[in-house]
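Visitor: the following comprises the amino acid sequence and a computationally predicted model.
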Amino acid sequence: MARQAPVTIERIERAMDEVALAIDMAGDRGTIYLPIYERLERELQECRAKQTTLSSVRARLERLSA
């Protein structure tokens, strides 16, 4: 089984760019892709929230070790 690349903010944003282009190219029928774009938006928010939490954890650990 092939290993999948990790989900990153950069990968999500690239996917959002591609879906946005697909929506634009499809014209009025582009709304069919909106659920995909909305899912990517949620995934991006979750990924950013995790990074914020990890930054908080790292800052706390630095304070503990000081």
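Guide: Alright, I've got the coordinates. Fair warning: this is a prediction, and the values are worked out from it, not measured in the lab.
Visitor: when you work out contacts or count neighbours from here on, use the C-alpha atoms and nothing else.
Guide: Will do.
Visitor: residue contacts, the residue nearest the centre of the chain?
Guide: What sits nearest the mean C-alpha location of the chain, by CA atoms, centre = their mean, is residue 44, with 2.7 Å. Applying CA atoms under 8 Å, 6 or more residues apart in numbering, we find residue 44 in contact with 9, 12, 13.
Visitor: swap in 7 Å and give it another go.
Guide: 9, 12 (CA atoms under 7 Å, 6 or more residues apart in numbering).
Visitor: check which helix or strand it maps to.
Guide: Per DSSP states H and E: residue 44 is located in helix 34-65.
Visitor: pull out the buried positions in that helix.
Guide: 37, 40, 43, 44, 47 (16 or more other CA atoms under 10 Å).
Visitor: got the contact list for stretch 31-41?
Guide: 12, 16, 19, 23.
Visitor: now these in JSON lines, with neighbour count and distance to residue 32?
Guide: Converted to JSON lines, the contacts of stretch 31-41 look like this (neighbours: other CA atoms under 10 Å; distance: CA to CA, whole Å):
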{"residue": "12", "neighbour count": "17", "distance to residue 32": "19"}
{"residue": "16", "neighbour count": "19", "distance to residue 32": "14"}
{"residue": "19", "neighbour count": "18", "distance to residue 32": "11"}
{"residue": "23", "neighbour count": "18", "distance to residue 32": "8"}
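Visitor: check it against this one:
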Amino acid sequence: MAKRVPKISADGPITIEVLEACLDRLADIMAEAPQGGEVYLPIWERLEREIEAKKASESTMARARVLAERSVDQTATAEDDAKPPKNHVPLKDRLALSPEEASALSGIGVTSIKQATYRGALVARKHGRNTVILPEDLKAFLIALPLIDKSTA
């Protein structure tokens, strides 16, 4: 199966997908290079750091959005009859979640959430470029996680 390479442009955003595609390409280059391509290790390490930084940033933003939403929900009073923004749906009422929102709601890292979708342990769907997870699929995934062995806990 051919690898899907995201569209990369000089003025486009540098996303995790773009960085991972670059890492894949670099792995191919290193495999073909003399002496295993050790000369490319600094580039490899830089790409890995950039990917981890992007993932951490996404995870932090998702947690911040959940906390901000919780804060808004808690501070709302009966006097506040102002209508919410037209497309605003509280996180608890959403029909679908992003991997970052699923991470924030479950307390499981966004990388682990994405890996679970790749393995098929967590059902996810695609809508265009967006990955969506249904709340019931997230709950089923969490319920299916192994129980703690009380004798070793």
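Guide: Thanks, I have it. Since this is a predicted model, take the numbers as computed values, not measurements.
Visitor: what's the TM between chain one and chain two?
Guide: TM-score for the superposed chains, counting by TM-score structural alignment, normalised by the length of the first structure: 0.89, backed by 65 aligned residues with a CA RMSD of 1.6 Å.
Visitor: now which residue in the second structure aligns to the residue nearest to the centre of the first structure?
Guide: Aligned by TM-score structural alignment, residue 44 of the first structure pairs with residue 51 of the second structure.
Visitor: can you give me the strands for the second structure?
Guide: Using DSSP state E, the strands of the second structure run over 125-127, 130-132.
Visitor: most packed of these?
Guide: For the strands of the second structure, the largest average neighbour count (mean count of other CA atoms under 10 Å) is found in strand 130-132, namely a mean of 15.
Visitor: what's the matching range in the first structure for that strand?
Guide: Going by TM-score structural alignment, strand 130-132 of the second structure sits over no part of the first structure.
Visitor: for that strand, packing partners?
Guide: The contact analysis (3 or more CA pairs under 7 Å, 6 or more residues apart in numbering; DSSP states H and E) places strand 130-132 of the second structure against strand 125-127.
Visitor: what's the strand it packs on packed up against?
Guide: Strand 125-127 of the second structure sits against strand 130-132, with contacts defined as 3+ CA pairs under 7 Å, 6+ apart.
Visitor: hmm, back to that, from residue 20 of the first structure, how far out is the residue nearest to the centre of the first structure?
Guide: The spacing between residue 44 of the first structure and residue 20 of the first structure, counted by CA to CA, to the nearest Å, is 15 Å.
Visitor: just put the strands of the second structure in TSV and tack on distance to residue 40 of the second structure.
Guide: Formatted as TSV, the strands of the second structure follow (distance: least, CA to CA, whole Å):
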stretch	distance to residue 40 of the second structure
strand 125-127	34
strand 130-132	32
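Visitor: of all those, which one comes closest to residue 65 of the second structure?
Guide: strand 130-132 (16.8 Å; CA to CA).
Visitor: which residue in the second structure aligns with residue 8 of the first structure?
Guide: Using TM-score structural alignment, residue 8 of the first structure sits opposite residue 15 in the second structure.
Visitor: count the neighbours of its match for me.
Guide: Counted with other CA atoms under 10 Å, residues neighbouring residue 15 of the second structure total 15.
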